[in-house]
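Have a look at this prediction, sequence included:
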Amino acid sequence: MPDAARIRVRGPIVTSDAKHGDSIAVNGVCLTVVEVEDNTFTADVMRETLVRSSLAKVAEGDRVNLERAAAVGQRLGGHIVQGHVDGTGTILAREKAEHWEVVHIGLPPQLARYVVEKGSITVDGVSLTVVTVSEDEFTVSLIPTTLDLTTLGHRKPGDHVNLEVDVLAKYVERLAVPHLRAIVGEETQ
């Protein structure tokens, strides 16, 4: 794994008003723009990001999901997505139905406690609702619009995807665990 990387991404819509220092998410990974030229932006990627995400596997010519940072005062469709990838999952299977597609995604053990049925998860930067969850996998249902407008319609079994769990679940855990430990400690004394 390299210590760092510099990537160039072509995206006429996201670069139309982008400037040095702006944030643009690539497959759900928040990156800082260091240069914009000819509908293309350049960003530096740190080792930590390469280790936690699937960006190291992206090759020249691959399609990626791109999203500009949210602007204050706009509607929030979906859930709070920060672009801080927590880990990667693997596409396990796809089931096509008439009006949607169910995608099974492998769930890393360290993220399992944050994923709940009907909760939110971000897959390659796309805010989705969890349909089912077990200890080692979860499913999401993709509507035709999501299949058409994102790279998720092109992901195959075996492909790695970036996962960002709901930040609120992490905050609840962070706030509750010390109090729960204190209660359990008091009861055992």
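Received it, and whenever you're ready, just let me know what you need.

Going by C-alpha atoms from here, please, whenever you check contacts or count neighbours.
Will do.

can you pull the buried residues of stretch 113-129?
114-116, 119-129 (16 or more other C-alpha atoms under 10 Å).

from the residues you listed, which ones fall inside strands?
The members of those that map onto strands under DSSP state E are Ser120, Ile121, Thr122, Val123, Val126, Ser127, Leu128, Thr129.

Tell me the spacing between the fourth one and Ala25.
Summarising the geometry, the distance separating Val123 from Ala25, computed by C-alpha to C-alpha, to the nearest Å, is 12 Å.

go on, the fifth one?
Distance, Val126 to Ala25, using C-alpha to C-alpha: 10 Å.

one step back: list just the nearest of the ones in strands among the buried residues of stretch 113-129 to Met1.
Val123 (22.6 Å; C-alpha to C-alpha).

Spatially nearest residue to the closest one, not counting backbone neighbours?
Of all residues not flanking Val123 in the chain, Leu163 sits nearest, at 5.0 Å (C-alpha to C-alpha, 6 or more residues apart in numbering).

and the one you found, what is it in contact with?
Counting by C-alpha atoms under 8 Å, 6 or more residues apart in numbering, Leu163 makes contact with Gly28, Ser53, Val85, Asp86, Gly87, Thr88, Gly89, Ile121, Thr122, Val123, Asp124, Gly125.

ok, the fourth one touching Val165?
Yes - Asp86 sits in contact with Val165 when judged by C-alpha atoms under 8 Å, with a separation of 6.8 Å.

Show me the common contact partners of those two, please.
Leu111.

Show me which of those two is the more surrounded one.
Val165 (26 against 19; other C-alpha atoms under 10 Å).

check contacts around the nearest residue to that one once chain neighbours are set aside.
Among residues not flanking Val165 along the chain, Ile121 sits closest, at 5.1 Å (C-alpha to C-alpha, 6+ apart). By C-alpha under 8 Å, 6+ apart, the residues touching Ile121 are Val115, Ser127, Leu128, Thr129, Val130, Leu163, Glu164, Val165, Asp166.

Comparison target below:
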Amino acid sequence: MFTGVIEEIGKIQDIKKKTSSAILSVQAWKIMQDIQLGDSIAVNGVCLTVTSISPNGFTADVMHETLNRSSLGNLRIGNCVNLERAMPANGRFGGHIVSGHIDGIGTISEIRRDDNALWYTIKTPLPILRYIIEKGSIAIDGISLTVARVYKDSFSVSVIPHTASLTTLSGRRVGDSVNLENDCIGKYVERLMGKESQNNNITAGFLAKHGF
């Protein structure tokens, strides 16, 4: 589990592509202090497993499903990526609950400055947009952000300069693809309601009983 608070910007050193998978070599420094084989690291929001360690980075396998669901397949050598280690049991929740399981891809359709903030508008398909609500949480390339506006085919976030400078958002341009992970709570509520509504058991009391 992750929180969406990026620890470091890494760089892609090498990409070994197979028929339907890939091996990424990622250059990193800060997060390498206590990394072990088998640890989970979010790379642009995608949860990957460390398969080898070097003095200045790590490698991770990327499955076919991951390449299809995320923008990792578009990475090139030299590209920068957001990195976050899995949250320790005694860690702080600086963002929101992020699983590292990408729901899909969005496309940046507009970037504009508003005084000291940067607004990013991201177009995304309806199956992803349906779970995005104003003032709710969204992970964009692994970055925990608050949704500011929701439109019929897109949504916007307002980013402070500190966040942009410490993540890959500062280098993003209109037309770039980004990984999106919806807040998991909405998906679980929908699933639970879908099962229980067949028995007409959805009530305010039922939802409260199950923690909603």
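Nice, I can see it. All of these numbers come straight from a predicted model, not from anything done at the bench.

thinking again about what came up before, if I line the two up, what does the residue nearest to Val165 of the first structure land on in the second structure?
In the second structure, the residue matched to Ile121 of the first structure (TM-score structural alignment) is Ile138.

what kind of secondary structure is the aligned residue in the first structure for Leu192 of the second structure in?
Using TM-score structural alignment as the criterion, Leu192 of the second structure maps onto Leu175 of the first structure. Here Leu175 of the first structure is recorded as helix under DSSP: H, G, I helix; E, B strand; the rest coil.

tally of neighbours for Leu175 of the first structure?
11.

Likewise for the one 10 residues further on?
In terms of burial, Gly185 of the first structure registers 10 neighbours under the definition other C-alpha under 10 Å.

which position in the first structure aligns with Ile105 of the second structure?
Per TM-score structural alignment, Ile105 of the second structure is aligned with Thr88.

Just give me the neighbour total for the residue lying closest to that match once chain neighbours are set aside.
Once flanking residues are discounted, Thr88 of the first structure sits nearest to Asn162: 4.6 Å by C-alpha to C-alpha, 6+ apart. Number of residues near Asn162 of the first structure (other C-alpha under 10 Å) recorded here: 25.

Translate Asn162 of the first structure into the numbering of the second structure.
Aligned partner of Asn162 of the first structure by TM-score structural alignment: Asn179.

before we move on, back to that, with distance to Leu147 of the first structure added, can I get the ones in strands among the buried residues of stretch 113-129 of the first structure in CSV?
Below are these laid out as CSV (distance: C-alpha to C-alpha, whole Å):
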residue, distance to Leu147 of the first structure
Ser120, 18
Ile121, 16
Thr122, 15
Val123, 13
Val126, 11
Ser127, 13
Leu128, 12
Thr129, 15
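
how about the strands of the second structure, start to end?
Under DSSP E, the second structure gives strands at 8-17, 22-27, 40-43, 46-54, 57-62, 80-85, 104-114, 117-123, 137-140, 143-150, 154-159, 177-182.

List the residues that contact Phe125 of the second structure.
Just to correct that, residue 125 of the second structure is Pro rather than Phe. Contacts of Pro125 of the second structure by C-alpha under 8 Å, 6+ apart are Gly106, Asp153.

Aligned to it, what sits in the first structure?
With TM-score structural alignment as the criterion, Pro125 of the second structure matches Pro108.

same question, Pro88 of the second structure
Aligned partner of Pro88 of the second structure by TM-score structural alignment: Ala71.

Please report how far that match lies from Ile24 of the first structure.
On the measure of C-alpha to C-alpha, Ala71 of the first structure and Ile24 of the first structure end up 12 Å apart.

of the two, who's got more company?
Ile24 (23 against 8).

List the contacts of the closest residue to Arg94 of the first structure other than its chain neighbours.
Distance criterion C-alpha to C-alpha, 6+ apart; nearest residue to Arg94 of the first structure, sequence neighbours excluded, is Val103 at 4.6 Å. Val103 of the first structure makes contact with Ile91, Leu92, Ala93, Arg94, Glu95, Thr139, Val140, Ser141, Leu142 under the criterion C-alpha under 8 Å, 6+ apart.

run the last query once more with 7 Å
Ala93, Arg94, Glu95, Thr139, Val140, Ser141 (C-alpha atoms under 7 Å, 6 or more residues apart in numbering).

What lines up with the fourth one in the second structure?
Translated: Thr139 of the first structure. Thr139 of the first structure maps onto Ser156 in the second structure, by TM-score structural alignment.

ok, that match - contacts?
Ser156 of the second structure neighbours (C-alpha under 7 Å, 6+ apart): Trp119, Tyr120, Thr121, Ile122, Val147, Ala148, Arg149, Val150.

Can you verify my assumption that the last one contacts Glu134?
It refers to Val150 of the second structure. Yes - if you go by C-alpha atoms under 7 Å, Val150 of the second structure and Glu134 touch, sitting 6.1 Å apart.

thought the match of Asn162 of the first structure was touching Ser71?
Yes - using C-alpha under 7 Å, Asn179 of the second structure makes contact with Ser71 at a distance of 6.1 Å.

what residues are shared contacts of the two?
Common neighbours of Asn179 of the second structure and Ser71 (C-alpha under 7 Å, 6+ apart) are Ile105.

follow-up on the earlier one: tally of neighbours for the match of Ile105 of the second structure?
Thr88 of the first structure: 22 neighbours (other C-alpha under 10 Å).

again, but for the one 4 residues further on
The burial metric for Leu92 of the first structure, expressed as a neighbour count using other C-alpha under 10 Å, is 17.
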